[in-house]
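Engineer: With the sequence up front, the predicted model follows.
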Amino acid sequence: MTVDMDEFWVFGYGSLMWNPGFAFEEKLTARAFGFRRSLCVHSWVHRGTEQRPGLVLGLDRGGSCIGTAFRVQRGQQADVVDYLRERELVTHVYKERTMPVLLADGRRVPALAYVIDRAHVQYAGSLTTTEAAGIVAVSTGKSGPNSEYVFNTLAHLKEMGIRDHWLEEVVGLLRQSPRSARA
């Protein structure tokens, strides 16, 4: 299949998948290779504080990640990029990258994505499911409990037919924890 080089795609792997916040013309399941969805970002505002950081998703290197690709209408690209930069680059824990993604219909297209900056102070590194669940269970930020974010994320992934075994294990541990809200 040929790709229209004027097409502009955005790849989402977390809340962007179900809450993009921008208009799009096409939405398809997509896979990014060489990166995986991970609770690898210390949240200092929305799901934790600097004193007790929570964890939110990042796109970290290794493996592959099933997410959603959005094709943005011509003429709207600059507005969408401005919106995404305001949303994703608040503390600059992510790096803006264009990467190839494989769409569900077999096309390979370049897509804008936000990848974790491993040198950033908010990078949590590779955590075990037990470590991640322990952090999530006790963290709360201005947007609410960290556990609520993780439960919500997994519920949306399941609704979309996307399995994330690591995140499922974290949720299983959270449900056993007396400190986290159960959902």
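Structural biologist: Cool, the structure landed. Just so you know, these numbers come straight off a predicted model, no measurement behind them.
Engineer: all contacts plus neighbour counts: C-alpha atoms, from now on.
Structural biologist: OK.
Engineer: what about Arg74, helix or strand, and which?
Structural biologist: Using DSSP states H and E, Arg74 sits within no helix or strand.
Engineer: Make sure it is actually in contact with Glu7.
Structural biologist: Yes - Arg74 lies in contact with Glu7 (C-alpha atoms under 8 Å); the separation is 7.4 Å.
Engineer: Which stretches in this protein count as helices?
Structural biologist: Secondary structure of the chain (DSSP state H): helices at 77-88, 129-138, 146-159, 165-176.
Engineer: put this beside the first:
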Amino acid sequence: MVMWVFGYGSLIWKAGFHFDERVVGFIKGYRRVFYQGSTDHRGTPEYPGRTVTLEPAEGEICWGVAYKISKKEDQEIALTLSKASQGTIGSDLKHEADLVYCFQRYM
């Protein structure tokens, strides 16, 4: 089974896991926002740094990179990375239906 990971923040430049393919594009119905505060790797407890997250937004698009991952071991690493980050690295697991607008040649 193939899994796609959509990166819309720092994951665009630094995946941190093995992938089979990298495709630049956008998804519809989401926008990038900096609402989440973080002291993990930026900011201080008094002044948390802003990290990017996705927010559903009708009519909007969000540019990023989709990573195709087919090996089970690599999928487990990507899932662990995504769960550990809680959105702080700008990644989100998407179903194929979410990516169809941008990545039609792959679906």
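Structural biologist: Good, I have the coordinates. Note that the structure is a prediction, hence the values are computed from the model and not measured.
Engineer: Let's have the helices of structure 1 in JSON lines, adding mean neighbour count.
Structural biologist: What follows is the helices of structure 1, written out as JSON lines (neighbours: other C-alpha atoms under 10 Å):
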{"stretch": "helix 77-88", "mean neighbour count": "14"}
{"stretch": "helix 129-138", "mean neighbour count": "20"}
{"stretch": "helix 146-159", "mean neighbour count": "19"}
{"stretch": "helix 165-176", "mean neighbour count": "17"}
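Engineer: what does Phe6 of structure 2 align to in structure 1?
Structural biologist: By TM-score structural alignment, Phe6 of structure 2 lines up with Phe11 in structure 1.
Engineer: what's the closest non-adjacent residue to its match?
Structural biologist: In this structure, Phe11 of structure 1 finds its nearest non-sequential neighbour in Ala69, 4.5 Å apart by C-alpha to C-alpha, 6 or more residues apart in numbering.
Engineer: Can you give me the separation between the aligned residue in structure 2 for that neighbour and Met107 of structure 2?
Structural biologist: Per TM-score structural alignment, the equivalent position to Ala69 of structure 1 in structure 2 is Ala66. In this view, Ala66 of structure 2 and Met107 of structure 2 are 13 Å apart by C-alpha to C-alpha, to the nearest Å.
Engineer: more neighbours, these two?
Structural biologist: Higher neighbour count among Ala66 of structure 2 and Met107: Ala66, with 29 against 10, using other C-alpha atoms under 10 Å.
Engineer: Quick check, the more buried one in contact with Gly25.
Structural biologist: Yes - the criterion here is C-alpha under 8 Å, and Ala66 of structure 2 meets it with Gly25 at 7.4 Å.
Engineer: so what's the residue nearest the centre of structure 2 closest to, chain neighbours aside?
Structural biologist: Taking C-alpha atoms, centre = their mean, the centroid of structure 2 lies closest to Ser91, which sits 2.1 Å from it. Nearest in space to Ser91 of structure 2, with sequence neighbours left out and distances taken as C-alpha to C-alpha, 6+ apart, is Gly7 at 4.3 Å.
Engineer: Could you check how far that neighbour is from Phe17 of structure 2?
Structural biologist: In this view, Gly7 of structure 2 and Phe17 of structure 2 are 12 Å apart by C-alpha to C-alpha.
Engineer: Same drill for the two, tell me which one is more crowded.
Structural biologist: Just comparing Gly7 of structure 2 and Phe17: by other C-alpha under 10 Å the higher neighbour count belongs to Gly7, 25 against 15.
Engineer: show me the contacts for that one.
Structural biologist: Going by C-alpha atoms under 8 Å, 6 or more residues apart in numbering, Gly7 of structure 2 touches 64-67, 90-92.
Engineer: Return the member of those nearest to Phe103 of structure 2.
Structural biologist: Phe103 of structure 2 lies nearest to Ala66 out of those, by C-alpha to C-alpha, at 8.5 Å.
Engineer: ok, now which ones touch that closest one?
Structural biologist: Going by C-alpha under 8 Å, 6+ apart, Ala66 of structure 2 touches 4-7, 22-25.
Engineer: Please repeat the previous calculation with a cut-off of 6 Å.
Structural biologist: Taking C-alpha atoms under 6 Å, 6 or more residues apart in numbering, we find Ala66 of structure 2 in contact with 5-6, 22-23.
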